[in-house]
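Chemist: here is the input, now give the coordinates:
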Amino acid sequence: MNTAIQLRAALADRLTENGTLTEPEWSSAVRAVPREFFTSSYFLAVAGSVPTAYRPVREGRTEWLEGVYSDKTLVTQLDGRTRPGDMADGTVTGSPSSSSTLPSLVLRMWQQLGALAGHQVLEIGTGTGYSTALGAHRLGDANLTSIEYDPVVGRAAASALKAAGFAPRLIIGDGLRGDPDGGHYDRIIATCSVRYIPLPWLHQVRPGGKILVTLSGWSYANALALLDVTGPGQARGRFLPGYTSFMIARPHDRPPRPTLALLPGEERPSRIAPAKLDDWTGGWVAQLAAPSAERMGAGAEQILWDVSTGSQARTVPDAKGGWDVVQRGPVRLWDRVERAVQHWQDVGEPHQQEFGITVSAAGQRVWLGTEDGPGWDLPV
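Modeler: This is a model prediction of the structure:
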């Protein structure tokens, strides 16, 4: 059996060979930081289970350490309360609410952030603390502050960081409000997604600094953006290549909804193929157009339900090989989605990296191509 030191070295080698690790300082961090301290137990999904069931994997089991040093996300909490170390053997269902993100994504984001020795960095979402430890190794404890929303998760991360020999500044609180003591940071990195850029971040990063964050929404489509802060409350940025997703920050998550009943409404032919919403960027464009809607269904049978008004839209195949849409309520959700998706299709269905974002006193706007191109306001 390989030791943890050997597995860390092997992980660093794999991430270097596949192009993830491009800076020696971050390679050194991977080789030095013991991920097993932060994932002493985790959940694995049971293949083929519906709804998804999870079983705990604990320290000492044959598969545990190999899993720790796989390039995989390890779920460490379900439904904001169930942790693998707190349950007996067996399985449990639930929605992941905390995890140790796959190392390749964590390291790619740290490098995209461009944080250097001497930079003051604010991390939103401590999670297990593994990403925090990597950052502390590279930047130094005194240069890193990390905020965790969940007190149980935060206390566990603090213990793991101390055991691993790191002592960054840790805060339990709402990271969307930024550093409760204020502060002037050179960088902010978020390991959760948000519906819009929180205003405190824009005032706590120095002009010329950067914010790296995943934008998501109630349809759970995701896009990673790197913003340059141009002044207090102002920023401009682009979305980055690749496919990045994170759990949405709990204060930005949708409110609980009642059981959804599909009701009759106005019916007409759809002008777009509903399956376009299953495309990574297509679904995100649809979310920009209908930011208060939750998306369900797939393929030809999409369902949109507006959290704010109860408006509905659903698509169904028609007898001629096309698709019909049924809409009801004050917001014509499919009309909005159609227009946005058609704009995207008209320019060749580009990846999110062809989009940008501008933040100003007027609001927060995502645009396609150039700032004067088609755009959508974020729900600030």
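
Chemist: CA atoms for contacts and neighbours, from now on please.
Modeler: Fine.

Chemist: does Val325 really touch Arg271, like I thought?
Modeler: No. Taking Cα atoms under 8 Å as the definition, Val325 is not a contact partner of Arg271, at 9.3 Å.

Chemist: neighbour count winner among these two?
Modeler: Per other Cα atoms under 10 Å, whichever of Val325 and Arg271 has more neighbours is Val325, with 23 against 16.

Chemist: need the contact list for the more buried one.
Modeler: Glu267, Arg268, Pro269, Ser270, Ala313, Arg314, Thr315, Val316, Trp334 (Cα atoms under 8 Å, 6 or more residues apart in numbering).

Chemist: repeat the analysis, applying 10 Å as the threshold.
Modeler: 265-271, 274, 301-303, 313-318, 334-335 (Cα atoms under 10 Å, 6 or more residues apart in numbering).

Chemist: those residues, buried ones only, as a PyMOL selection?
Modeler: Here is the PyMOL command that selects the buried residues among those (16 or more other Cα atoms under 10 Å):
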select buried, resi 270+271+274+301+302+303+313+314+315+316+317+334+335
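
Chemist: just the ones of the contacts of Val325 in strands?
Modeler: Residues of the contacts of Val325 located in strands (DSSP state E): Glu266, Glu267, Arg268, Pro269, Glu301, Gln302, Ile303, Ala313, Arg314, Thr315, Val316, Pro317.

Chemist: in this protein, which residue is most central in space?
Modeler: Centrality entry for the chain: nearest residue to the mean C-alpha point is Phe246, 2.0 Å, by Cα atoms, centre = their mean.

Chemist: wait, doesn't that residue sit right on Gly127?
Modeler: No. Applying Cα atoms under 10 Å, one finds Phe246 not in contact with Gly127, separated by 11.7 Å.

Chemist: now do the shared contacts for those two.
Modeler: What both Phe246 and Gly127 touch, as defined by Cα under 10 Å, 6+ apart, is the set Ser98, Ser99, Thr101, Thr191, Cys192.

Chemist: now the fourth one: which helix or strand?
Modeler: Put plainly, it is Thr191. Per DSSP states H and E: Thr191 is located in strand 185-194.

Chemist: next structured bit after that strand?
Modeler: By DSSP H and E, the next helix or strand past strand 185-194 is helix 199-204.

Chemist: would you mind getting the angle between the next helix or strand after that next one and strand 185-194?
Modeler: Where DSSP H and E defines the elements, the next helix or strand beyond helix 199-204 is strand 205-215. Relative orientation of strand 205-215 and strand 185-194, computed by axes from the mean of the first three to the mean of the last three Cα atoms, to 10 degrees: 20 degrees.

Chemist: following up with a second sequence; could you model it the same way so I can compare the two?
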Amino acid sequence: MNDDELREGLVGLLAERGRLHSPQWRETVLATPRHEFLRGGFFRHVPDSMPTAWAPVMPDHPDWLSACYTDESLITQIAGTIVPADVRGQILREPTSSSTLPSLVVRMLEDLQVEDGARVLEIGTGTGYSTALLCHRLGEDLVTSVEVDADVSARAAAALGAVGFVPNLVAADGLAGHKDGAPYNRVIATCGVLRIPREWINQTVPGGIVLATLCGWMHSSELVRLTVHDDGSASGPFLGGRVSFMLARPHHPPAPGMLPDTSVGDSRETEVGANALDDWTTRFVAQIAAPNAQRLQLGEAGDVLLDVEAGAWALLYRVGDTWRVRQGGPARLWDDIEKHITQWQGAGAPGLDRFGLTVTPGGEHRFWLDTPECPLPAAG
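Modeler: This is a model prediction of the structure:
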């Protein structure tokens, strides 16, 4: 099939999956050739590899064009600098940039609730595909996109130019937004963040929307849509669906370093075991309680939760059928997590689509259930 037929097939698939609703975005996806943003190739996961290996797929590969129109995320950069053309064979490093699966791109663009004439700030240009969709829908003069990696930004600029768009592309730290182009009616982030930057809110007009994925170092995340208020605060619901993005590079966790001496510290039984953290929503609740904690799974030795900067830790381990926790450092990590999880379970273990967030003018993050008048416990 040619790319026009493949695009039609992708549009049909997205509509069938309930990700594409509006006629404006349908027309936009039909008109935007995703393959033009993947001319540099992509990396494909090597089946059954352990640890995960990646192999390049270049435009001369017989599967390249059809793969560009699958509803999949396609990895375009490894280890911060390596692109598909750099590799012969396989590579075992971690992905650092990708072309997000189209169903998530379109879902987020519809969740952004743009209107004609809206000025949009996009955080994370990536390949430029979602930037092109915004340009087609709104016009390139209304789109600003910020990318932390100058090489990635340059490749996106070339691809956007090839399809006829010249938006305002900025190579800089997107966590700072782009003050020179403010104010914006909409801000959309295609990377995960630990906290919503105040700059995004400050650069958005009252009544405008900030759409971003809030993440944590225990690897749970969710999409939140905040409406900016006159007093400088912003609030809104989490939208559900287990949305996940690569973390913004400045928000990567610190290296755990040497593990603490877990033979010391206070020990007690706990009704909530480490296996509770295998659940996505439970981990999100745990992250609210301990936003700077990482989880290290040590097999039969148990699980260690570690707040590197605070020096606090908790070891969870089994004794027969009983879970025990040993904690050390200046704070009791598991006490806080257990309290939050227990209260959440007592409320019926609601899904994340019932959670919400308020960011105060001072930058404090306050989580709530159903309405801001029903706050969840704060961290600590």
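
Chemist: ok, average deviation of the strand holding Thr191 of structure 1 from structure 2?
Modeler: Strand 185-194 of structure 1 differs from its equivalent in structure 2 by a mean of 0.6 Å after superposition (mean Cα distance after the TM-score superposition for structure 1).

Chemist: what about Ala300 of structure 1, how many residues close to it?
Modeler: 20.

Chemist: please apply the same query to the one 4 residues further on.
Modeler: Residues contacting Leu304 of structure 1 under the criterion other Cα under 10 Å number 23.

Chemist: tell me how far it lies from Trp334 of structure 1.
Modeler: 8 Å (Cα to Cα, to the nearest Å).

Chemist: common neighbours of these two, please.
Modeler: Ala290, Gln312, Ala313, Arg314, Thr315, Gln327.

Chemist: near the spatially closest residue to the third one that is not a sequence neighbour, how many other residues are there?
Modeler: To tie it back to what came earlier, the one meant is Ala313 of structure 1. Excluding the flanking residues, the one nearest Ala313 of structure 1 by Cα to Cα, 6 or more residues apart in numbering is Gln327, at 4.4 Å. Residues within reach of Gln327 of structure 1, counting by other Cα under 10 Å, total 24.

Chemist: would Gln327 of structure 1 count as being in a strand?
Modeler: Yes. Judged by DSSP: H, G, I helix; E, B strand; the rest coil, Gln327 of structure 1 forms part of a strand.

Chemist: re earlier: name the nearest of the shared contacts of Leu304 and Trp334 of structure 1 relative to Thr52 of structure 1.
Modeler: Arg314 (25.1 Å; Cα to Cα).

Chemist: which one is the aligned residue in structure 2 for the closest one nearest to, not counting chain neighbours?
Modeler: Aligning on TM-score structural alignment places Arg314 of structure 1 opposite Leu315 in structure 2. Excluding its sequence neighbours, the residue lying closest to Leu315 of structure 2 (Cα to Cα, 6+ apart) is Val304, at 4.5 Å.

Chemist: isn't the one you found up against Leu298?
Modeler: Yes. Using Cα under 10 Å, Val304 of structure 2 makes contact with Leu298 at a distance of 7.4 Å.

Chemist: overlap in contacts, those two.
Modeler: Leu315, Tyr317.

Chemist: which stretches of the stretch 101-250 of structure 2 form helices?
Modeler: 102-111, 129-138, 150-162, 198-202 (DSSP state H, counting those that start in this stretch).

Chemist: so which of the ones you listed is the most packed in?
Modeler: Greatest average neighbour count among the helices of the stretch 101-250 of structure 2 goes to helix 129-138 (a mean of 24), per mean count of other Cα atoms under 10 Å.

Chemist: how about the helices in the stretch 251-380 of structure 1?
Modeler: 280-289, 333-346.

Chemist: single out the most deeply packed of those.
Modeler: By mean count of other Cα under 10 Å, those have helix 280-289 as the most buried, with a mean of 24.

Chemist: I'd like to know which elements it is packed against.
Modeler: strand 223-231, strand 293-298, helix 333-346, strand 363-368, strand 375-377 (3 or more Cα pairs under 10 Å, 6 or more residues apart in numbering; DSSP states H and E).

Chemist: relative to structure 2, what is the average displacement of that helix?
Modeler: Looks like 0.8 Å for helix 280-289 of structure 1 (mean Cα distance after the TM-score superposition for structure 1).

Chemist: okay, and that helix goes to which residues in structure 2?
Modeler: So helix 280-289 of structure 1 is aligned with residues 280-289, judged by TM-score structural alignment.

Chemist: hang on, isn't the match of Arg314 of structure 1 packed against Thr270?
Modeler: No. Taking contacts as Cα under 10 Å, Leu315 of structure 2 lies outside contact range of Thr270: 11.3 Å.

Chemist: need the residues touching each of these two.
Modeler: Going by Cα under 10 Å, 6+ apart, residues that sit against Leu315 of structure 2 and also against Thr270 are Arg324, Val325, Arg326, Trp334.

Chemist: closest to Gly240 of structure 2 out of the residues you listed?
Modeler: Using Cα to Cα, these come closest to Gly240 of structure 2 at Trp334, 26.0 Å.

Chemist: and the closest one, what pairs with it in structure 1?
Modeler: Under TM-score structural alignment, Trp334 of structure 2 pairs with Trp334 in structure 1.

Chemist: so who does its match touch?
Modeler: 270-272, 274, 286, 289-290, 303-304, 312-315, 325-328, 340.
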